[in-house]
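Peer 1: structure here, sequence nowhere to be found:
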């Protein structure tokens, strides 16, 4: 997939920009890559998308979490409000 990159200037409102940054960060990817993935997903280029993978991971993680703590609630963590 070593295609040449094209510069794309997109104007979005601040809320959208913030959401894109937060979601990219949460997935451990750049905003560029995040948007690339969203477009690929929308055009159906990906079978098992990163969103599906994330959802599967969260499901597995939930059960591990429940087993470990035997509760739905998050354990209190220091310095978190």
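Peer 2: Perfect, thanks for sending it. Everything numeric here is computed off the predicted structure, so don't read it as measured data. Residues are numbered from 1 along each chain as shown.

Peer 1: going forward, measure contacts between C-alpha atoms and count neighbours the same way
Peer 2: OK.

Peer 1: I'd like to know how far residue 45 sits from residue 64.
Peer 2: Per CA to CA, to the nearest Å, residue 45 is found 32 Å from residue 64.

Peer 1: same question, residue 7
Peer 2: Counting by CA to CA - residue 7 and residue 64 are separated by 42 Å.

Peer 1: same question, residue 15
Peer 2: According to CA to CA, residue 15 and residue 64 sit 34 Å apart.

Peer 1: second structure follows, compare the two:
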């Protein structure tokens, strides 16, 4: 993979901390920064997936009612309800 050069400006304390952490890990500064960015991007993606799962869990019944879907979710079949939210038959 081709590499692109980035120039960043940080205060001296941040630069010293980055150098020290890279040294402790036994990697170059370039590799250390690359790992930080990749880790951060992965965490953001995981946060999105978790938020989407929570959303679907909260609104599972609404989607089932709107689109006439049966079941859904880990709990098995969704309870039948009418459009006004009352239990169905």
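Peer 2: Right, received. Where do you want to start? Please read these numbers as outputs of a predicted model, since none were measured by experiment.

Peer 1: rewinding a little: residue 7 and residue 64 of structure 1 - which one has more neighbours?
Peer 2: With neighbours defined as other CA atoms under 10 Å, residue 7 of structure 1 and residue 64 compare such that residue 64 has more, 12 against 5.

Peer 1: please name the residues that touch the closest residue to residue 29 of structure 2 other than its chain neighbours.
Peer 2: By the measure of CA to CA, 6 or more residues apart in numbering, the closest residue to residue 29 of structure 2 outside its immediate chain neighbours is residue 22, 5.6 Å from it. If a contact means CA atoms under 8 Å, 6 or more residues apart in numbering, then residue 22 of structure 2 has 28, 29, 32 as its contacts.

Peer 1: now tabulate those residues in CSV and tack on neighbour count and secondary structure.
Peer 2: Converted to CSV, the contacts of residue 22 of structure 2 look like this (neighbours: other CA atoms under 10 Å; DSSP: H, G, I helix; E, B strand; the rest coil):
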residue, neighbour count, secondary structure
28, 13, coil
29, 16, helix
32, 17, helix
